[in-house]
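*Asks:* sequence first, predicted model second:
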Amino acid sequence: MDTVAITGHGSYLPRHMLSNAELPPFDQPLSDDEMERIGVHRRGWADDTEGIAEMAAMAGQRALERAGLEADAIDLLILANWTARRYIPEHAPRVLRLLGAKRAFGWDISCACAGFLYGLGTAHGFLQNPRWSRALVIASEHTSRRGRPGSKAKLILGDAAGAFVLERKEGTSGRLIDFELATDGAHHEIMDISPESWVRTHIQQKELNALAGGSMCAVAQRVLDRSGVALDDVDWIIPHSGTAGVQATVVRELGAAPEKILANFDSIGNVSSASIPTVVDQFVRAGTIRPGDLILSAAVGTGWYAAAALYSVGAG
C-alpha cells in the first residue's frame, strides 16, 4: 500500500464558551460534587453564524495552512456530521465553496461519534488510487443542540470542528499507519433521537460505559496486533471523549497508563466526532504531542459503530 501521511491538522471552537455558571437552569439542581464528578467545566455553543459548514471551513483552512497547502491542492473532502444532518444540499459542497477548493469533490458521512475515524479510513482508501493525492477530512458538530433542555446533557455536550490533511506522500513524520472499522447491528437500538430532536439512551449509563469502553478497546487492540505494536510503544492514547466514565473504562480495559491519555473533555465537553481532531490540534500546539509521536485513537458511535486508528502527525 502507498503511504498516507497526515501533514496538517486544525480545529475551531465557538466564540461563546460557557462556564458552568453560565448554563441555563437544570430540571434538578446539581451539587458541586455532582458537577465535579461529571467533569466538564466549559463548553462551546455555536451561534447562528457558526453553522456546520462555517465551523468546518475554519478548521479545514487551519489544517491546510499547517500543511502548507492551498485549498485548490485538495482532491477530495469528507465531512463527518450527524448533529445537523441535511437531506439536500448536504454540507460538504458549501464547505468546498467556503474554502475555495474548486478542484475537489466532497460529500458528507455520519457514523455518529465515530465519523471522523471512518472518514480517515475512507480517505485512505481513495488515496491508494493514483488519480488522487490529497484529502481533507473534517468533523463538524452542533452536539449541544442534541441535549434535552434542563438535563445533564446540556452540561456535557459542546460544539466544535476538527480537521486532518492526508497526502499520499513518503518521508514525513506524520503517517496513518493502520485503522480498524467495525459495526455491530445488535446494538443499533440503544440510542436514538426523540421527536423533539434530543438524544435518548435506552440502557443504563453504566451499561453504556461498559459497551463503549469495550468496543473501543477491541478495535484498538486489533489495530495494535495487526501492526505489531505494543501498547507500551504508543506515546499517546486519544479516545473519543464521550464521558469521564467511558474514558475511565478505556484506561482500565486497555491497561493503559493514565498519563498517556490526552483529552479536552473538561474544557470543551463531548463534541462527538470532532473530539479526536480537536485534542490532537490542541496538544500539538501546546507542544505536548511532538512530530512522529505514535498515537492510538478509538471511538464509538450509535449504530453501533466502532473505529480505531494508529498514526503520527507531521511537523507542519
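*Replies:* Yes, it's here. Numbers count the residues shown, from 1 in each chain.

*Asks:* going by C-alpha atoms from here, please, whenever you check contacts or count neighbours.
*Replies:* Noted.

*Asks:* could you list every helix and strand that the helix or strand hosting Gly119 packs against?
*Replies:* Here Gly119, judged by DSSP states H and E, is contained in helix 115-126. Helices and strands touching helix 115-126, by 3 or more C-alpha pairs under 8 Å, 6 or more residues apart in numbering; DSSP states H and E, are strand 76-80, strand 134-142, strand 175-183, strand 295-301, strand 305-312.

*Asks:* another structure for you, compare them:
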Amino acid sequence: MYKTRIAGVGSYIPEGRLTNHDLEQMVETSDDWIVTRTGISARSIAAPDQYTSDLAFLAAQRALADAGLTAEDLDMILVGTETPDHPFPSVACQLQHRLGCRAISAVDLHVTCVGFLSALETADAFIRSGKCRHILVVGADNLSRITDYTDRTTCILFSDGAGAFVVSQTADPSHPGILHTATHANGEHYFSLYQERGGSIKMDGRKIFKLAVTAMTETTKQTLEATGKTIADIDWLIPHQANQRIIDAVAEHCEVPNEKVISTIKYLGNNSSATIPIAFDLARQDGRIKRGDTLLLTAFGGGLVWGSALLQF
C-alpha cells in the first residue's frame, strides 16, 4: 500500500490591499466594527489583470520548486476554485499548459471553501491506488470578482490568493504523510451561503457562523477519533480562515491551545479554498511548521460542505 507525502508547498498572495479604512469610504462601516466581528484588518486583492489561473500558476511554480520537481514529473493537477477565469475550460487545464506538463489529467473541483481539502482527499486516493506518483493540488480564488462592495455584510470578508501542495507517493509506511481525510455535504443549507446567478456572494452570516463552528468542530473530533490521536498529538491546527471568531470558537470547542492555532485572516481576509495552503506555507516560511510536525486541517463552505485532514509534514 502506498502512502501520500507532502513533497512541496507554495503560495502566492496578490500585492493589492483593501484595508478597513478603504472600506469605510465605500460602505457604512468602521475599522472597529469589522475587527470586532471578523478579526480582519486588510485583505489581499488581485490586480485587475490578474485572474485565478495567474494566482494558481505562481503558487504552483513555488510548490514544484520546493518539492525539487519539474512540471514534467506531474501525473495530475487538481484545482479547488469557485472563480475560474472562464466557466470552461478549467483552471487546471490552463495550468497544465502554462507549467509545461505532459498531457496529464487536469480537473477543477467546485467545492467552495473546502475545495482544497477535497482536492487533497482526491489526490490521496489516486496516490494510494498507485495510479499517480506526483500530483499538484491547488486552492485558488479571486473572490473580489464576485463580491458586492455595496453589501457591508460580505465585502468585509473576502479576498484573493492561491496556495499549492505537491503530493508524492512513498512506499515507506514509516514515512510522514497524509494520515486521514474526510469531506461531507448537506444541501439543506444551500442558500445560507451562495452566489447569485451571474451575481455576487450572498450569506446568512449568523446561520453560517453556527453551522461553521459545529461542522468544523465535529469533523476535527471525528478525525482525531478515526486516527487514535488526541489534541496533545497535534502540533498545529490550521482552520479555514473565514472569521477569527469562528477560528477561536472551533479551537475552544476542540480544546486546542491558542498557541497551536495558525491564523492569517487579520491581514489576508478569506480567500476561500486558498486559505489553508496559504496559512500552511506562511507558517512554514516563518519557522513555525517544521518537517515532522503533525497538522490538523479543517474547513467549511457553502453547500454546506465541510471536512478535515490529518497529516504529518
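*Replies:* Done, it's in. Here the structure is a predicted model, which is why all the values come from computation and not from measurement.

*Asks:* overlay them and tell me the TM-score.
*Replies:* TM-score of the superposed chains, computed with TM-score structural alignment, normalised by the length of structure 2, equals 0.93; 310 aligned residues with a C-alpha RMSD of 1.8 Å.

*Asks:* deepest-packed of the helices and strands packed on helix 115-126 of structure 1, please.
*Replies:* strand 134-142 (a mean of 30; mean count of other C-alpha atoms under 10 Å).

*Asks:* mean deviation of that one from structure 2?
*Replies:* In this overlay with structure 2, the average offset of strand 134-142 of structure 1 from its partner residues is 0.5 Å by mean C-alpha distance after the TM-score superposition for structure 1.

*Asks:* any idea how far that strand is from the chain center?
*Replies:* Distance of strand 134-142 of structure 1 from the chain centroid (C-alpha atoms, centre = their mean, to the nearest Å) equals 9 Å.

*Asks:* ok, stretch 135-150 of structure 1 next?
*Replies:* On C-alpha atoms, centre = their mean, the centre of stretch 135-150 of structure 1 falls 10 Å from that of its chain.

*Asks:* what's the end-to-end length of that stretch?
*Replies:* 40 Å (C-alpha to C-alpha, to the nearest Å).

*Asks:* next: stretch 96-110 of structure 1.
*Replies:* With C-alpha to C-alpha as the measure, the ends of stretch 96-110 of structure 1 fall 18 Å from one another.

*Asks:* gap between Glu306 of structure 2 and Gln94 of structure 2?
*Replies:* Wrong residue type there; residue 306 of structure 2 is Trp, not Glu. Trp306 of structure 2 is 27 Å from Gln94 of structure 2, by C-alpha to C-alpha.

*Asks:* what does Ser30 of structure 2 give?
*Replies:* From Ser30 of structure 2 to Gln94 of structure 2 the distance is 40 Å (C-alpha to C-alpha).

*Asks:* same check, this time on Ser263 of structure 2
*Replies:* Shown here: Ser263 of structure 2 relative to Gln94 of structure 2, a distance of 30 Å by C-alpha to C-alpha.

*Asks:* who's more crowded, these two?
*Replies:* Here Ser263 of structure 2 and Gln94 are compared on neighbour count by other C-alpha atoms under 10 Å; more neighbours surround Ser263, at 26 against 17.

*Asks:* run through the residues that contact that one.
*Replies:* Ile238, Pro239, Gln241, Gln244, Ile247, Ala279 (C-alpha atoms under 8 Å, 6 or more residues apart in numbering).

*Asks:* surely the fourth one meets Thr38?
*Replies:* Yes: in terms of C-alpha atoms under 8 Å, Gln244 of structure 2 counts as a neighbour of Thr38; the distance is 5.5 Å.

*Asks:* quick one, which of the helices and strands packed on helix 115-126 of structure 1 gets closest to Leu231 of structure 1.
*Replies:* Among these, the nearest to Leu231 of structure 1 by C-alpha to C-alpha is strand 295-301 (8.8 Å).

*Asks:* quick one: the residues in structure 2 that that closest one pairs up with.
*Replies:* Aligned using TM-score structural alignment, strand 295-301 of structure 1 spans residues 295-301 in structure 2.

*Asks:* roughly how far is that stretch from the heart of the chain?
*Replies:* For stretch 295-301 of structure 2, the distance to the chain centre is 8 Å (C-alpha atoms, centre = their mean).

*Asks:* go on, stretch 135-152 of structure 1?
*Replies:* On C-alpha atoms, centre = their mean, the centre of stretch 135-152 of structure 1 falls 11 Å from the chain's centre.

*Asks:* and stretch 153-162 of structure 1, by the same measure?
*Replies:* Put simply, stretch 153-162 of structure 1 sits 12 Å off its chain's centre (C-alpha atoms, centre = their mean).

*Asks:* do stretch 130-140 of structure 2 as well
*Replies:* 15 Å.
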